[in-house]
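Peer 1: what's the 3D shape of this:
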Amino acid sequence: MTNRPSLPSARTSLLTALTSVAAVLALLAGPLAVPAEAARYTPPAGVKTNDPLGGRDARRAVIGHVIKSINAVPRKGQIRIASWNVRSDDIVDALIRAHAKRKVGVKVVMDRLNANPDNPNRGVNRLQRALKEGNGSRKPYLRSGLRKCVSACRGRGGIAHSKFFLFSQAGKARWVVMNGSFNATDLAAYGQWNDMYTVVGRKPVYQELRTVFAQMWQDKNVKQGYRHRAFGKSLTTMVYPWRGKGTQGDPVLRELSKISCTGARNTSSGRTKIRISMTSWHGERGKKIAWAVRRKQNSGCNVKIVYAVAGNEVLRILRREGARPVPLRQVTQDFNGDGVYDRYLHTKVLTVRGHYGNDRRATMTLNGSANWSPAALPSDEVLIRLQAPGVLKRYNGFVERLYRNPPPRSRPAAGRTARTGAVQLPEHLPLGTLVDGVDPYALIQEG
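Peer 2: Below is the predicted model of the structure:
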């Protein structure tokens, strides 16, 4: 007969259970001790953007914010990361330290397209091995791990494309939520223009995205893929896949339909201002959105757009289907002359200043991970709608700077162009164009 361990007394069991519950409640409600080294950084709320052509600080404005926040999570805190791709040794090292040294519960979800035998990812493999160690002795809420979703984590198709970072505590800040276009990669710092919006101290927002993450972690289809939660008038989260109750039509067309081009009371001309920064805008869905934007300009809206990839028909609609072209700037760069764009705009932002819904003084910003392409709707995506003048000002400043001063798009060339030393690319290069037999968009994916 196998010897069985004696069962604990009812009193001991109750005390153990209460201790576990208390630990969870403390994590969710009470302050955690902040180590001295972590207290040096408390992530600030608000907008951060990077410039891959700037100095070190400018390039690393977003990735540095993330890494310092990871390092600032105190002992037995929690980190949850959803990122389409993970390819940064600095981020991997910081997450391993948090898990191994401070017993932080670290969980990461990503798309398996970016870590598989056909697309090796040594950093992810290293992180996955490290996060498996030591979990046996931990409470369930402090166990770590990494999961590669088959497609969209919460849906049947699409991709795991969300880009949000959750910290139970970082420095002195509680309930930290970061969302934007930033993947956990080095490319995001040196090869892309990215954004991140940080929410601090808003427990319901944190809990909503913790719920979304928990669903993603299961890597199973959920019947109600779309989640829409308003947190007062200033902040709303919108989570794809776009399926389930309330998902008729297109979410971007819904936002654009709320815009009236005249009657604004917070612009000097009375015309509503629309600013767009979009990585990938194409396909049938992209054409419908392009027509909606075109109609807004035809109706008197003041529109400016910066973008990386746009389909031929999208460009034709924006440039030709009206009295004048919609103002556009393509933000892409082949800086090393290999014929492939290796620096490009990666933000996905819409701003509206003026007449939006019933508000004639609106300052609405929509940031997040979703491109204006067909692939976005069935995918894991998180958008945050913000009603705040300061946020709109920061994002509009980002768009205006790139629009007025786009990075140089010429690339070095040899032979027939040796006299000038460069081939000047056209102002707009549609999807599918080849330059000297090379596809400049080869490295720009849905990411």
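Peer 1: Please make it C-alpha for all contacts and neighbour counts, starting now.
Peer 2: Noted.
Peer 1: Give me the buried stretch members for stretch 369-385, please.
Peer 2: 369-373, 375-385 (16 or more other CA atoms under 10 Å).
Peer 1: For Phe398, list the residues it contacts.
Peer 2: Thr49 (CA atoms under 8 Å, 6 or more residues apart in numbering).
Peer 1: Which secondary structure element is home to it?
Peer 2: helix 389-404 (DSSP states H and E).
Peer 1: Report the distance from that helix to the chain centre.
Peer 2: From the chain centre to the centre of helix 389-404 is a distance of 17 Å (CA atoms, centre = their mean, to the nearest Å).
Peer 1: do the same with stretch 284-291
Peer 2: Distance, centroid of stretch 284-291 to centroid of chain: 22 Å (CA atoms, centre = their mean).
Peer 1: what does stretch 198-205 give?
Peer 2: 16 Å.
Peer 1: now the end-to-end length of that stretch.
Peer 2: In stretch 198-205, first residue to last residue: 11 Å (CA to CA, to the nearest Å).
Peer 1: What residues sit buried inside it?
Peer 2: Thr198, Val199, Val200, Gly201, Lys203, Val205.
Peer 1: nearest residue to the fifth one other than its sequence neighbours?
Peer 2: In space, not counting the residues next to it along the chain, Lys203 is nearest to Trp175; the distance is 5.5 Å by CA to CA, 6 or more residues apart in numbering.
Peer 1: Past the helix holding Phe398, which element shows up next along the chain?
Peer 2: That would be, after helix 389-404 and using DSSP H and E, strand 411-412.
Peer 1: for that next one, packing partners?
Peer 2: With contacts taken as 3 or more CA pairs under 8 Å, 6 or more residues apart in numbering; DSSP states H and E, strand 411-412 sits against strand 422-423.
Peer 1: before we go on, could you also do this sequence so I can check it against the first one:
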Amino acid sequence: MKRVATAVLLLAALLVGPAPSASADDTWVPTAGAVFNDPTRGVKARTRVIRARSVLISSSSNLGYGAAAGQWNDALTLYGDDALFGAWVTVFDQLRRDRPVRPRHLEYRGGVVGVDFQRPDGDPARRVVLRRATGDPQLQRLRRVECAAPAGFGDGQGHTVVRVNMYAWYAGRGEALARELASMRAEGCDIAVVGSVVSGPVVRILQRAGIPVRIADWDWGEKLSTAGDEMVFGARCYAHLKYVTVNGTFRGAATRVVWTGSENWSPPGLSSDEVTLEVQDPTVVAAYDAQWQLMYGNPRINHRPGVQPRSRPCA
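Peer 2: Next up, the predicted model:
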């Protein structure tokens, strides 16, 4: 039976000891767990210490003070999947060389976890777990969602439920993704959105389709730019999450799935080095859904589009 790490809706520190030597009784089961940072509560943690191997932690958080004190972020921990770990190391080795490479997109598909990389496979030994992909992976993923949900899935009335929590969503690519969601809404999907840097055109496309949109950005004022070389005007407390949950029909099957990672729904998301993880573990998906509902339902976290609040809910 697959074990799932406890999901905690706060940023947690993870301490991993060395894996024990293999024995006839050892059973390594791929396992996943999600944690979230809530800046309105400060950084608190409840940790679970385990012994594991092939450990990966993928997070929307950057390594800076602002990520801890002024952003909502996630951290997804995966362990026990040796093939995924090998694929990840292959891509990491290419990243550290910091040179352009082709083909641009690669996929890894396991039983519970799938990953889309924007890096090619440079090691022939890894090609068994990495294959080439093309196009806009986010758009293709949305097009694999069907809006008719079978019994036991979706909203209980036959409709697939889609929840989006997206940091940056703008320009032509963002509008194309918004139009795809609008089309899905017309087909009967139950869709709702939490965002941060969401453009006016994107908001209008969604709202005209009847998709509720709430924005999680606060404390507007002067701040240091992302590059750190100038002062800019913007939100200093905001959601930095980049995930979608689907409860219904996806890839032709009844499922509950989350995809999360580093990629924004904007043009730079197609030109940068990015990773998106697709996880079909019900406990992990439930954690992401609970985080979305917490943010969507709390007026201290979200507000209507088109305003720039000066108040700061972040600690």
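Peer 1: sorry, back to before: before we move on, which element is the residue nearest to Lys203 of the first structure in?
Peer 2: Going by DSSP H and E, Trp175 of the first structure is part of strand 173-180.
Peer 1: Then Pro100 of the second structure?
Peer 2: Per DSSP H and E, there is no helix or strand for Pro100 of the second structure.
Peer 1: That one matches what in the first structure?
Peer 2: For Pro100 of the second structure, the aligned position in the first structure is Asn221, judged by TM-score structural alignment.
Peer 1: can you pull out the helices in the stretch 151-300 of the first structure?
Peer 2: 187-190, 203-218, 251-257, 283-298 (DSSP state H, counting those that start in this stretch).
Peer 1: Switch these over to a markdown table; also include distance to Gly180 of the first structure.
Peer 2: What follows is those, written out as a markdown table (distance: least, CA to CA, whole Å):
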| stretch | distance to Gly180 of the first structure |
| --- | --- |
| helix 187-190 | 12 |
| helix 203-218 | 13 |
| helix 251-257 | 16 |
| helix 283-298 | 20 |
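Peer 1: quick one, which of the ones you listed is packed in tightest?
Peer 2: helix 187-190 (a mean of 22; mean count of other CA atoms under 10 Å).
Peer 1: what's the strand holding Trp175 of the first structure aligned against in the second structure?
Peer 2: So strand 173-180 of the first structure sits over residues 52-59 in the second structure, by TM-score structural alignment.
Peer 1: same thing with stretch 275-283 of the first structure?
Peer 2: Against the second structure, stretch 275-283 of the first structure falls on residues 163-171 (TM-score structural alignment).
Peer 1: one step back: mean distance, the strand holding Trp175 of the first structure to its aligned residues in the second structure?
Peer 2: Superposing on the second structure and averaging over aligned pairs (mean CA distance after the TM-score superposition for the first structure), strand 173-180 of the first structure comes out at 1.2 Å.
Peer 1: so how far is that strand from its chain's centroid?
Peer 2: The chain centre lies 12 Å from the centre of strand 173-180 of the first structure; the measure is CA atoms, centre = their mean.
Peer 1: Name the residues that touch that strand?
Peer 2: So strand 173-180 of the first structure is contacted by 31, 42-43, 163-170, 194-203, 205-206, 347-348, 367-369, 382-384 (CA under 8 Å, 6+ apart).
Peer 1: Just the ones in strands from those residues, please.
Peer 2: 163-170, 195-199, 348, 367-368, 382-384 (DSSP state E).
Peer 1: which residues of the stretch 1-150 of the first structure fall in strands?
Peer 2: Taking DSSP state E, counting those that start in this stretch to define them, one finds strands in the stretch 1-150 of the first structure at 46-49, 78-83, 86-87, 105-111, 145-149.
Peer 1: The ones you listed: which one's closest to Asp359 of the first structure?
Peer 2: Closest approach to Asp359 of the first structure among these is made by strand 46-49 (23.0 Å; CA to CA).
Peer 1: Tell me the buried residues in the closest one?
Peer 2: So, applying 16+ other CA under 10 Å, buried residues of strand 46-49 of the first structure: Val47, Lys48, Thr49.
Peer 1: now stretch 313-333 of the first structure
Peer 2: Under 16+ other CA under 10 Å, the buried positions of stretch 313-333 of the first structure are 313-315, 317-319, 325-326, 328-333.
Peer 1: quick one: which of these sit in strands?
Peer 2: Leu328, Arg329, Gln330, Thr332, Gln333.
Peer 1: can you list these in TSV and add distance to Thr262 of the first structure?
Peer 2: As requested, those are exported to TSV (distance: CA to CA, whole Å):
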residue	distance to Thr262 of the first structure
Leu328	22
Arg329	25
Gln330	28
Thr332	33
Gln333	36
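Peer 1: Ala23 of the first structure versus Thr16 of the first structure, what's the distance?
Peer 2: 11 Å.
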